[in-house]
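Student: based on what follows, work out the 3D shape:
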Amino acid sequence: MKALQDLDIFVRTVDTGSLSATARALDITPAAASAALKRLEAELHTSLLVRSTRSLRLTPEGAVFLEHARLALTTLGEGQQALSTGRHQVQGVLRLAASSDMGRNVLLPWLEDFQDQHPQVRYRLTLSDRMANMYSEPVDAAFRHGKPRDSSLVALSVAPDNRRVLVASPAYLQAHGTPATPQDLAQHDCLCFMLGGEVNDRWTFARDGQPLAVRVQGGHVTNDGDVVRRWALAGRGVAYKAWIDVAHDLAAGRLVALCPDWETEHVPLYLVLPDRRQLTPALRLLREFVAQACATLPGAENVSQTGR
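Tutor: The predicted structure follows:
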């Protein structure tokens, strides 16, 4: 359907901010993409985009039409899927983003299992600890610890009881001793995560309803959450990680949970989307699949009961 393709090119061009990027993603020439936009504008008898050699922007009419185009693409896509594969099957490309640690060590095998069940589904997976810009980057949904600061985003709960857990390897604890309270962290090497140039060296806890913030320090700082986990496994220090990211390490004894009597920071896992209408049947099934996988991780029953 040429009209549907023209709508897709228009929406993609707005999202990427680049006609050339849209052409590359669809494996067509920039001239073909430009012709599609001109054809759409001719059919609507209005200009949708103001284009120059270096930039493009929506016209007021284009901004109004954009949301209708998004809804039309979603509706038509679901209709095509229902006709071609049946309502109990899903297909298409899921453009996903996730943090480096969860993406590599937890989510990746789950995606493989999900694809085994739904072979018509394909992935484009972006791993970064920086929250993707859901409006300008080619991402449909992102798995993230903690609710996004941007209130315009839709955050669907996946693992509501997820918390951080204070961990270290047996080798580190044998060499440096075991902290009995969060205050004892002042005498330990702490592995810190950095985001946007800001080091997260203020770790929060609570006990008997009383909050406690501890300023930590150490010789290892990184902007990659997976590196923090690897340092912890290598015995380089104490880490404050999301439980989902280290559940298997804790169960296998590669890491040990510390200060179990203290309540740790609550970091629920969400599936984040720019618009609820983008929750396709494939994304809906994937969310349910990942939620079930989180619930069956070793030690899951203890997270909500003990606050660890």
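
Student: switch to C-alpha atoms for all contacts and neighbour counts from now on
Tutor: OK.

Student: continuing past the helix or strand encompassing residue 204, what's the next helix or strand?
Tutor: Using DSSP states H and E, residue 204 sits within strand 202-207. Downstream of strand 202-207, the first helix or strand assigned by DSSP H and E is strand 210-215.

Student: need the residues that contact the strand holding residue 204.
Tutor: Identification of contacts with strand 202-207 by CA atoms under 8 Å, 6 or more residues apart in numbering yields 182, 211-216, 240, 261-265.

Student: hmm, try it at 7 Å
Tutor: If you take CA atoms under 7 Å, 6 or more residues apart in numbering as the criterion, strand 202-207 is touched by 211, 212, 213, 214, 215, 216, 262, 263, 264, 265.

Student: buried stuff in the longest helix along the chain?
Tutor: The residue-count maximum for a helix in the chain (DSSP state H) belongs to helix 60-85. By 16 or more other CA atoms under 10 Å, the buried positions in helix 60-85 come out as 62, 66, 69, 70, 73, 74, 78, 81, 82.

Student: dump those to CSV, plus distance to residue 38.
Tutor: Output for the buried residues of helix 60-85, formatted as CSV (distance: CA to CA, whole Å):
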residue, distance to residue 38
62, 13
66, 15
69, 16
70, 18
73, 19
74, 22
78, 26
81, 28
82, 31
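
Student: for residue 186, give me its contacts.
Tutor: residue 216.

Student: now with 8 Å?
Tutor: 215, 216, 217.

Student: most neighbours among the residues you listed, which one?
Tutor: residue 216 (21 neighbours; other CA atoms under 10 Å).

Student: to check against the first, give me the structure of this:
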Amino acid sequence: MNEFHQLKGHDLFAMTVFLSAAKSRSFRATAIEFEVTPSAISHSIKNLEERLGVRLFNRTTRSIALTDAGERLAAKLRQAISSVADAMHEVEDARETPRGTVRINASDVAIRMILRPILARFLRAHPLIHLDIVTDGRLGDIVADGFDAGIRLADAVPQDMIAVHLTDTASFAAVASPGYLATRGRPQVPQDLHRHDCVCFRFDSGLIYRWEFERHGIVETIDVKGPLTLTDQILMVDAAIDGIGIAFVPDFLVSDALKTGALERVLEDWCPTFPGVCLYYPGHRHVSAGLRALINAIKQ
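Tutor: Okay, here's the model as predicted:
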């Protein structure tokens, strides 16, 4: 208790500033976050270093980097701040009405498949909850990046997370426009795609997705080629409708186009089914009432 009383208000502020700068590696970005000048951030860090008697950052004119002492302090403070935040959340959850911000990290497909259908209804039912949804194609660290939960395909969820299954399975569909198929013919087996124009997909990491097919235990992985590469699967669907080539996307994205005849399926008996979509969160973190309300709304 005596150690706690030795902390002053400006110490707590300085530690919060330090953690932000440690994450962003930029005093300027930290200044924007706290709505102060970069010099104020630099002054706060300098005072903290003088109080502790150690250098926390190595500085150049262009960048900052944590020292070994800074790395150790950041690791300890993240744990402490997380514990304080959990304690605050538990007190807040004692109230009957869920409230506060719930931050979700999800792929574009997961957002369209899982969140979009329930957003309006959920926000009307919970007017004191603010959803902060970030579209991210990378499988980032939701803890380090400050998210309450992530949504991904089940086989992409980190093993140390608690996963809540939202769908049983997910399927892909290879599709093309009737005009394209009339001109170029229909592929009968995955290897036929080497003779077709395909709409390629690029991950945020820069890697090009290799199309994966499976039938009767036989797996075919195809490095497709084509005139167009995209990072947006909705645009891939549009490109297929426009006759640019064959697209390979989650089937729910093309359900309407298949019904209207704007697209037709090919290689249907080769298209695989994957484990379903999960919402996941760290097991050591308190689950807020707002996140629990969102999980319940999705399940319903």
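
Student: so what number do they get for TM-score?
Tutor: Put the two chains on top of each other and the TM-score (TM-score structural alignment, normalised by the length of structure 2) is 0.71; 289 aligned residues with a CA RMSD of 4.1 Å.

Student: picking up where we left off before, compute the inter-axis angle for the strand holding residue 204 of structure 1 and strand 210-215.
Tutor: Here the directions of strand 202-207 of structure 1 and strand 210-215 differ by 160 degrees (axes from the mean of the first three to the mean of the last three CA atoms, to 10 degrees).

Student: what's the average distance of the longest helix of structure 1 to structure 2?
Tutor: Once superposed with structure 2, the aligned residues differ from helix 60-85 of structure 1 by a mean of 3.2 Å; criterion: mean CA distance after the TM-score superposition for structure 1.

Student: gap between that helix and the chain center?
Tutor: 24 Å (CA atoms, centre = their mean, to the nearest Å).

Student: show me what it is packed up against.
Tutor: helix 2-16 (3 or more CA pairs under 8 Å, 6 or more residues apart in numbering; DSSP states H and E).

Student: so which bits of the helix it packs on are buried?
Tutor: 5, 6, 7, 8, 9, 10, 11, 12, 13, 14, 15.

Student: test my guess that residue 21 of structure 2 contacts residue 32.
Tutor: No - with contact defined as CA atoms under 8 Å, residue 21 of structure 2 does not reach residue 32; the gap is 11.0 Å.

Student: which residue ranges form the helices in the stretch 151-300 of structure 1?
Tutor: 170-176, 225-233, 243-252, 281-295, 300-306 (DSSP state H, counting those that start in this stretch).

Student: select, out of those, the one closest to residue 115 of structure 1.
Tutor: Proximity to residue 115 of structure 1 (CA to CA) singles out helix 281-295 among those, at 9.6 Å.

Student: which other residues reach the closest one?
Tutor: 78, 90-92, 94, 107, 110, 114, 121, 158-159, 244, 271, 300-301.

Student: before we move on, what about stretch 38-53 of structure 1?
Tutor: 3, 6, 7, 56, 57, 58, 59, 60, 61, 62, 63, 65.

Student: what does stretch 214-222 of structure 1 give?
Tutor: 182-183, 185-186, 188-194, 199, 201-204, 228.

Student: mark which of the residues you listed are buried, thanks.
Tutor: 182, 185, 188, 189, 190, 191, 192, 193, 201, 203, 204, 228.

Student: distance check, the aligned partner of the fifth one in structure 2 against residue 62 of structure 2.
Tutor: Counting by TM-score structural alignment, residue 190 of structure 1 corresponds to residue 198 in structure 2. Using CA to CA, to the nearest Å, we find residue 198 of structure 2 at a distance of 43 Å from residue 62 of structure 2.

Student: can you report how many residues lie near the residue nearest to residue 69 of structure 2 when sequence neighbours are not counted?
Tutor: Closest residue to residue 69 of structure 2 apart from its sequence neighbours, by CA to CA, 6 or more residues apart in numbering: residue 56 at 5.9 Å. Using other CA under 10 Å, the number of residues around residue 56 of structure 2 comes to 25.

Student: what does the one 3 residues further on give?
Tutor: For residue 59 of structure 2, the tally of surrounding residues (other CA under 10 Å) stands at 11.

Student: do residue 122 of structure 2 as well
Tutor: By other CA under 10 Å, neighbour count at residue 122 of structure 2 equals 18.

Student: now it: which helix or strand?
Tutor: Using DSSP H and E, residue 122 of structure 2 falls within helix 119-125.

Student: just the residues contacting that helix, thanks.
Tutor: Against helix 119-125 of structure 2 from outside (CA under 8 Å, 6+ apart): 129, 130, 294, 297.

Student: make it 7 Å
Tutor: residue 297.

Student: what's the mean deviation for it versus structure 1?
Tutor: Helix 119-125 of structure 2 sits 3.6 Å off on average (mean CA distance after the TM-score superposition for structure 1).

Student: check which element follows that helix along the chain.
Tutor: Next along the chain from helix 119-125 of structure 2, counting by DSSP H and E, comes strand 129-135.

Student: and that next one, what's buried?
Tutor: 129, 131, 133.

Student: so it versus helix 289-299, what angle?
Tutor: 70 degrees.

Student: circling back to that earlier point, work out the gap between the strand holding residue 204 of structure 1 and the centre of the chain.
Tutor: On CA atoms, centre = their mean, the centre of strand 202-207 of structure 1 falls 25 Å from the chain's centre.

Student: swap in stretch 259-269 of structure 2?
Tutor: 30 Å.

Student: ends of that stretch, how far apart?
Tutor: Start-to-end, stretch 259-269 of structure 2 (CA to CA) is 19 Å.

Student: and what of stretch 112-130 of structure 1?
Tutor: 24 Å.

Student: same check on stretch 39-51 of structure 1?
Tutor: 15 Å.

Student: show me what counts as buried in it.
Tutor: Quick answer for stretch 39-51 of structure 1 (16+ other CA under 10 Å): 40, 41, 47, 48, 49.

Student: go on, stretch 100-116 of structure 1?
Tutor: Result for stretch 100-116 of structure 1 [16+ other CA under 10 Å]: buried residues 100, 101, 102, 103, 106, 107, 110, 111, 114, 115.

Student: and which of those residues is nearest to residue 174 of structure 1?
Tutor: Taking CA to CA as the measure, residue 101 is the one of the buried residues of stretch 100-116 of structure 1 closest to residue 174 of structure 1, at 25.7 Å.

Student: in three-state terms, label the closest one for me.
Tutor: helix (DSSP: H, G, I helix; E, B strand; the rest coil).

Student: same question, the one 5 residues further on
Tutor: Taken by three-state DSSP, the conformation at residue 106 of structure 1 corresponds to helix.

Student: and it, how far from residue 278 of structure 1?
Tutor: 24 Å.

Student: and what of residue 184 of structure 1?
Tutor: 47 Å.

Student: who's more crowded, the two?
Tutor: Using other CA under 10 Å as the criterion, residue 184 of structure 1 and residue 278 rank with residue 278 on top: 18 against 13.
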